[in-house]
Each structure stands twice: as C-alpha cells, then as structure tokens.
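In: coordinates only, sequence not included:
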C-alpha cells in the first residue's frame, strides 16, 4: 500500500537530490516524495572511494518511490561536470516541467593523514564535494534567475551538505574537511547573490549511519526491526529538516547552517568578531604577540578537532 504524505508540505514541488541512491540522499528522496514532491534521483552508483559506476542505486530508489505512489525519475550523470549538471536541471524540467528545490548531497571519502594524502585523493574529494555542489547550484540558479527576470514567481530552495568535519576539522580528513568548509562559504555567497531572485540557500551538517560513516558509528547499532526503539543514527532522522528547508514553508530562512543528528537540530553560529585590540598604528612583532596573547585570554576556546587527542 502506498504511504500517504504526512502533511503534503512539498505537494506540487519538483526536487532534485544528488547522491540519492543510498544513505542520506536516499532518505531525503523518500522523505520528499512522501510529502508530495516529484523527485529526480541522481546517483552515479560509485563505490565509497568514488570508483566504478552503476545506475542501479538510483533506479532502485525510483522504484521505491513509485511503489509508494510517488513520482520520480533517475539521473545517472556526473554532476561534477558541466554537462552532467546541465542535464540534471534539464531532466527535472523535461520530466516535470519545473524545478523548485536542489539538494546537493553527493560525495565520497578518501581519508589519509596529510603526509600520506596523494594529490589525486585531494583532487577527487574536492571535485565531488565542492565542484559537485557548485555546478548543479550554478545551473539551477541560472534557471531560477531567468524565471524571475521573465516575471514568474520563484520560491526556490537549495540545501547544501557540509559536515562537522568542515566546521571543526577532522583528523585524517584534510581533503574532506577543506571541501566541506568550502561548501559553507559557497552557501553564504549563493544565499546573498540569489535572494533577489527568490532563491534561498542553506546548509546542513548531518550525522547519521551511512557507508561513509559506518566506521565512525560502528558501536551505534540500529534499533531491532519492530522494537519501537528510536534508532538515533538512522539517516531518515536528518531528512525532516531537509524537507522543511526545501519547502515553501521555510520562507525567510537563508544563509544558515544547521547541524542535524538523531533528534537534535542546532543552528550553527560561524565566525564572529571576538576580543579585539587596536593600537591605531603599526605593531611591532613583539607588541602584536603580546596583544594576541592577551586577547586569547578572554576569547572563547575553540571546540576540539574530531579525532584529536
């Protein structure tokens, strides 16, 4: 029996989710469909390190959505290429006639300590996470700007996927942390640039049990089926916030970063000016050092980097 939408908060909207064949992306796609959205399910079907490719994961999610009475189509293009990103937008428009929400989620890991991190591993992770956010956002934004300039009302939403590693750093993940930090910067710029066209852009820093985090959460077992217990690390726990951010109900919320884990939602507050000193003239190195040490005494201590002792 098809699952009924719980509220229909996304009824009539067309939503694109990248990396939606498994894990968080799959959970987002199913959740959007359950709320009445028509979904474009993008996934290359690559391995955890980005190797290989298969259209099977995206197709399976499309079948799940259709079996529950929803509408979905698969897209197997590489969204870290201009051609793949353009075709992603084209599939949404060609299949459903519009595009309302873009959820950038695709990614993989190639973890190494910095001294062991190859240039290829750096480039590959930067490409899929950072370029894989930029290109779909660019082409979706161009469509929405054209719609706005043509006098049509736009209530578009973008949800980017950062990480705690991008906010605090994570030992052994220099490439991933840098890419996820870059996504926050991209989110802030896009929110500022696109607001005039009716586009809101936010980011999440999720924590859940997926292929990418199975070692991190190895000790956090899933709740037994039928037990009724809350599975704190289930990917679906993150999706309700993503669905709301991707809906018209989130009007007025843009340029924000949210951490989402289990039953907790946190608004993350980024860099803000802290203690300051102004000499009114150039410092000597010794004076600058003395001033910096005094300022640090009254500054808040940063949170620790993940994995640091």
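Out: Alright, I've got the coordinates. Keep in mind it's a predicted model, so treat the numbers as computed, not measured.
In: use CA for all of it now, contacts and neighbours both
Out: Noted.
In: go ahead and name everything in contact with stretch 179-187.
Out: Under the criterion CA atoms under 8 Å, 6 or more residues apart in numbering, residues 125-126, 129-130, 133-134, 160-163, 165-167, 201-203, 255, 257 lie in contact with stretch 179-187.
In: quick one: distance of stretch 143-152 to the chain centre.
Out: 25 Å (CA atoms, centre = their mean, to the nearest Å).
In: brain fart, stretch 116-130
Out: When distances are taken as CA atoms, centre = their mean, stretch 116-130 is centred 18 Å away from the chain's centroid.
In: in that stretch, what counts as buried?
Out: Judged by neighbour count using 16 or more other CA atoms under 10 Å, the buried positions of stretch 116-130 are 117, 121, 122, 124, 125, 126, 127, 128, 129, 130.
In: dropping in the other structure now:
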C-alpha cells in the first residue's frame, strides 16, 4: 500500500467519467482525494452531451467510499472552464489538483480537413486546457499550492497522418506546461505532462489485436505521482505506454557558429549543424530560456 495519499486534497479531472480520466479518478479517490468528475458526456467526435457518464462515474466513486461530485460543463469555453473550477470550490471549498484529460477525435488529411473539424479538436484539447488552467492556476497561486497534469501525446511529439488538429493541440501542451511551471515555481504550483498510451474508446476503429496489455490503470500511477504533494519535478513530460515509463524532452545539437552566413555555407555545414553527438538540453524551470541564450552567446566568444 502506498504511503502517498491525498487526504484533504481536492482533484478536478476533466474527461473524468471514462477511460484514462476515470482511472485517474479511481486511483486518487481511493487514496483520499475528493474528486470533481468533469465530463460533458459527448461522443468521441465531441458532438452532443449527456449528463449520464459524469453522474454514473461520481456515483461509482461514492459507492467505493470516495467523496465525489459530477460536473457536466464543457472545457471548450472560458465560461465552462471557470464553471468546472467553481464546481470544486462550491462542493469542497478548494482546488489542489487539476488533471486535464478531456479529449475528442476528428481525423482529416491536411489538404482536406474542414475548419469545423480542425477547430472542434483544438477547442477541447488546446483551448480547453487553457480554459481550465487559467482559473485553477489563479486559485492555486493564491493558495500557495497546486499540482497540474496536462495530457499530451506522442501524437504531439511525433504525429501521424490525418491528425493535424490533434498533433497541434498536444504539442501545445509543452508551452502551457512550461508557463505553469515557471510562473508557479515560487508558489509551489507544479505542472507536468503525461503522454499516455492506453486502449480506450479513443482507439475505436483501430486494430489493437497485436497490442500488449494497455489498460488505463497502467498510466494512472504516473499521474498519481505527478499530482501528489511529494512530486519532485515540474515542467517535465512523462511517457507511459504498455507498462513503459520514460521522460521525454526537447533537446538541440551544439550547432555551428559563424559570424556571418550565406545560403551555401548553411548547406555546406548542415551535417555539422545536425550532428547530435553533442546535445544541449535546457530545463524550463531552471532558467532554460536564459541558459539557452547564454550558451549561444558564449559560442560567439569561442567559449562554448
């Protein structure tokens, strides 16, 4: 039995009625967290709404001995995002943990996808994250404590065909994560990104017969640590797929310095520019922006 509990903590989980979100709710709830299950009950495409899934999930949590309430507001609007945070404040008087797991899927080739299908996914994954983070961060910063877990994806890092809306949304979590971690550092507000791999209803239509076990319960413990008060990291990205856990990060080659360049010189030096035998990796919370500039400037002086 883990010693890491969530007694007294309030966790808001968007997309919390099904799949990964519900696995997170079950784990944190079993460890003492009071849960706000947010889910508007839409179809996987994001259309429609149904109060049933959130209510049923909250009822299942309560039946298991957890304190839980349902919220069926949509993350897709600023008003919905605020209402989701307000649901935690109204029910429990605080918000300590925000896990943004709400999602939808609409596929389309880059040269054929409609603006409606593009925007429908952006509104939930990208803008939805900001819509709940903005009011939650304000409360957490004022309280001097908070834990945020954003849902990224290897689809944001590496991407697949016919998924431009998903790829752009998930890669954007890196920037939002950095900002929460940097601006929350002096107020004990930490943020990290989970890049989960699990067979849920989002995998409908895919051939998963050759997949190893990939249940949502394999991802939940990583999220549990990132959401816990003892979480030792912030501004980082963690992969969890089929039992494998890894850290992902952005890096760059050492590169090449010249005091001036031509197009032909760039072409001639491209192999050296791309040479990854020496890598520079900066951490956003540990002055990554400044360190990047300092090392770049040092190269102009022959010091790096």
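Out: Good, I have the coordinates. Note that the coordinates shown come from a computational prediction; the quantities given were computed from them, not determined experimentally.
In: hang on, the earlier thing: any quick PyMOL command for the buried ones out of the contacts of stretch 179-187 of the first structure?
Out: In PyMOL, this line selects whichever of the contacts of stretch 179-187 of the first structure come out buried by 16+ other CA under 10 Å:
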select buried, resi 125+126+129+130+133+134+160+161+162+163+165+166+167+201+202+203+255+257
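In: just the contacts of stretch 179-187 of the first structure: which are in strands?
Out: Judged by DSSP state E, the contacts of stretch 179-187 of the first structure include 160, 161, 201, 202, 203, 257 as members of strands.
In: and the residues you listed, which two are the farthest apart?
Out: Greatest spatial distance among those (CA to CA): 161 and 201, at 11.0 Å.
In: mind telling me what residue 89 of the second structure corresponds to in the first structure?
Out: Aligning on TM-score structural alignment places residue 89 of the second structure opposite residue 93 in the first structure.
In: ugh, wrong one, I meant residue 38 of the second structure
Out: By TM-score structural alignment, residue 38 of the second structure lines up with residue 42 in the first structure.
In: quick one: its match and residue 22 touch, right?
Out: No - using CA atoms under 8 Å, residue 42 of the first structure is not in contact with residue 22, being 10.4 Å away.
In: so what's residue 49 of the first structure up against?
Out: Neighbouring residues of residue 49 of the first structure by CA under 8 Å, 6+ apart: 108, 109, 110.
In: any chance of these in JSON lines, with distance to residue 179 of the first structure too?
Out: Formatted as JSON lines, the contacts of residue 49 of the first structure follow (distance: CA to CA, whole Å):
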{"residue": "108", "distance to residue 179 of the first structure": "11"}
{"residue": "109", "distance to residue 179 of the first structure": "11"}
{"residue": "110", "distance to residue 179 of the first structure": "12"}
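In: out of those, who's nearest residue 235 of the first structure?
Out: residue 108 (16.0 Å).
In: any idea how far the closest one is from residue 78 of the first structure?
Out: From residue 108 of the first structure across to residue 78 of the first structure, the span is 13 Å (CA to CA, to the nearest Å).
In: before we move on, the earlier item: in which helix or strand does the match of residue 89 of the second structure reside?
Out: According to DSSP states H and E, residue 93 of the first structure maps onto helix 82-96.
In: superposed on the second structure, what's the mean shift for that helix?
Out: In this overlay with the second structure, the average offset of helix 82-96 of the first structure from its partner residues is 1.1 Å by mean CA distance after the TM-score superposition for the first structure.
In: in that helix, what's buried?
Out: Buried residues in helix 82-96 of the first structure, counted by 16+ other CA under 10 Å: 82, 84, 85, 86, 87, 88, 89, 90, 91, 92, 96.
In: show me what that helix is packed up against.
Out: Judged by 3 or more CA pairs under 8 Å, 6 or more residues apart in numbering; DSSP states H and E, the packing partners of helix 82-96 of the first structure are strand 14-17, strand 38-42, strand 72-75, helix 132-149.
In: and these: which comes nearest residue 100 of the first structure?
Out: Proximity to residue 100 of the first structure (CA to CA) singles out strand 14-17 among those, at 5.2 Å.
In: what's around the closest residue in space to residue 87 of the second structure that isn't next to it in sequence, how many residues?
Out: The shortest distance from residue 87 of the second structure to any non-neighbouring residue, by CA to CA, 6 or more residues apart in numbering, is to residue 71 (6.8 Å). The local packing of residue 71 of the second structure (other CA atoms under 10 Å) involves 25 other residues.
In: corresponding residue for residue 71 of the second structure in the first structure?
Out: Match for residue 71 of the second structure (TM-score structural alignment): residue 75.
In: can you list the helices and strands packed on helix 82-96 of the first structure in JSON lines and add distance to residue 30 of the first structure?
Out: What follows is those, written out as JSON lines (distance: least, CA to CA, whole Å):
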{"stretch": "strand 14-17", "distance to residue 30 of the first structure": "10"}
{"stretch": "strand 38-42", "distance to residue 30 of the first structure": "9"}
{"stretch": "strand 72-75", "distance to residue 30 of the first structure": "10"}
{"stretch": "helix 132-149", "distance to residue 30 of the first structure": "20"}
